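S.K.: coords below, sequence missing:
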């Protein structure tokens, strides 16, 4: 446990960038992979700012694409440390897009990325604690505890489920597959 604590605001990172044709697919929508790359970059910046160390991505838990992003829109990513463990941090990221001409804004993505702090030798290193000074901070931290519990239980359930061939066939009857 660290004796140093930081508020989420101390490591908050916000970036905005114009979406260019080089970021788009053939239908003029921005590639999801490009947005994922930006999410990973801002998660790194936020976690590194919180930990004062180099950080690596351990997992990307939730990536919900809620609305397409068009070429010419201004995309803003906001990253905040929502949870800290001993050596890891969960960074919450919100992605919004704005039509520059009309000023219309839309929420396009929310993501949660687990980052791990590393020392110069590549070993995990303790991170500062998180100072929760508002209801929003407490809610985000508590939600992350719950999300981690759900993920852990889901993983245990999948490992414990031992499908045999007959169970698979029965399970697949309700899906758009052809067994051959």
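M.R.: Received it, and whenever you're ready, just let me know what you need. Values in this document were obtained by computation on a predicted structure and should not be read as measured data.

S.K.: alpha carbons only for contacts and neighbour counts from here, please
M.R.: OK.

S.K.: so where's the longest strand in this protein?
M.R.: The residue-count maximum for a strand in the chain (DSSP state E) belongs to strand 105-118.

S.K.: dropping in the other structure now:
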């Protein structure tokens, strides 16, 4: 039996859902069990947190289980020291038929000084699924601010690039 409980009455509203309905934020302390030999959080742990936060935003938007279809590149701008607070924020930028692009940002806070730094950003694509291998239609995204409109438009350009790269990979030309 699947760990996911799927709602068979899933119906995506035609009016769509707002970006704010998908907002997600998770925080945790960087602990020693996830440290590299220099005392910094390993990149794989950051990637794990990015995937979790992205999946939460996508699931909130789709109101269904989701799977990760792709992750755009990740740059690590600042190291995260053990003992610092890691906060990951995510939101759906745009939704297509069955897939969604989610923007994720990672911040680190030094709890002693209060200094906050942006450490990582990534774009992930998630697909809504029914638990039996089938894809589900997701509602469109409704933008409410100029920033959301900008992210919506940029997501379209990134999707076109991802689809082109996928074609090249499938053809063995990359």
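M.R.: Now that the structure is in, tell me what you want to look at. Keep in mind the model is a prediction, meaning the values are calculated, not measured.

S.K.: picking up where we left off before, average offset of the longest strand of the first structure relative to the second structure?
M.R.: Mean deviation of strand 105-118 of the first structure relative to the second structure after superposition (mean Cα distance after the TM-score superposition for the first structure): 0.4 Å.

S.K.: for the longest helix anywhere in the second structure, packing partners?
M.R.: Once the second structure is assigned using DSSP state H, the helix that runs over the most residues is helix 146-171. On a contact count with 3 or more Cα pairs under 8 Å, 6 or more residues apart in numbering; DSSP states H and E, helix 146-171 of the second structure meets strand 85-95.

S.K.: the strand it packs on: which residues count as buried?
M.R.: Neighbour-count burial for strand 85-95 of the second structure, with 16 or more other Cα atoms under 10 Å as criterion, is recorded at 85, 86, 87, 88, 89, 90, 91, 92, 93, 94, 95.

S.K.: could you single out the nearest of these to residue 43 of the second structure?
M.R.: Relative to residue 43 of the second structure, the closest of the buried residues of strand 85-95 of the second structure is residue 86; by Cα to Cα it sits at 12.4 Å.

S.K.: show me what contacts that closest one?
M.R.: Applying Cα atoms under 8 Å, 6 or more residues apart in numbering to residue 86 of the second structure gives the contacts 27, 28, 29, 30, 80, 106, 107, 108, 109.

S.K.: quick one: map the first one onto the first structure.
M.R.: Same thing as residue 27 of the second structure. In the first structure, residue 27 of the second structure lines up with residue 16, judged by TM-score structural alignment.

S.K.: name the SS class of the residue nearest in space to the middle of the second structure, please.
M.R.: Nearest to the mean C-alpha position of the second structure, by Cα atoms, centre = their mean, lies residue 54 at 2.5 Å. State at residue 54 of the second structure, reduced to three classes by DSSP: H, G, I helix; E, B strand; the rest coil: helix.

S.K.: distance of the aligned residue in the first structure for it relative to residue 49 of the first structure?
M.R.: By TM-score structural alignment, residue 54 of the second structure lines up with residue 43 in the first structure. Distance of residue 43 of the first structure to residue 49 of the first structure, computed by Cα to Cα, to the nearest Å: 10 Å.

S.K.: mutual contacts of the two, please.
M.R.: The overlap between the contact sets of residue 43 of the first structure and residue 49 (Cα under 8 Å, 6+ apart) is empty.

S.K.: which ones are touching the residue nearest to residue 9 of the first structure when sequence neighbours are not counted?
M.R.: The shortest distance from residue 9 of the first structure to any non-neighbouring residue, by Cα to Cα, 6 or more residues apart in numbering, is to residue 80 (7.2 Å). Listed by Cα under 8 Å, 6+ apart, the contact set of residue 80 of the first structure reads 8, 9, 11, 12, 13, 46, 91, 92, 93.

S.K.: can you tell me which of those residues is closest to residue 59 of the first structure?
M.R.: Proximity of those to residue 59 of the first structure (Cα to Cα) peaks at residue 91, which lies at 10.6 Å.

S.K.: ok, that closest one - contacts?
M.R.: Residue 91 of the first structure makes contact with 43, 46, 47, 79, 80, 81, 82, 83, 112, 113, 114, 115 under the criterion Cα under 8 Å, 6+ apart.

S.K.: can you tell me the SS state at it?
M.R.: Following three-state DSSP, we place residue 91 of the first structure in the strand state.

S.K.: that one corresponds to which position in the second structure?
M.R.: In the second structure, residue 91 of the first structure lines up with residue 102, judged by TM-score structural alignment.
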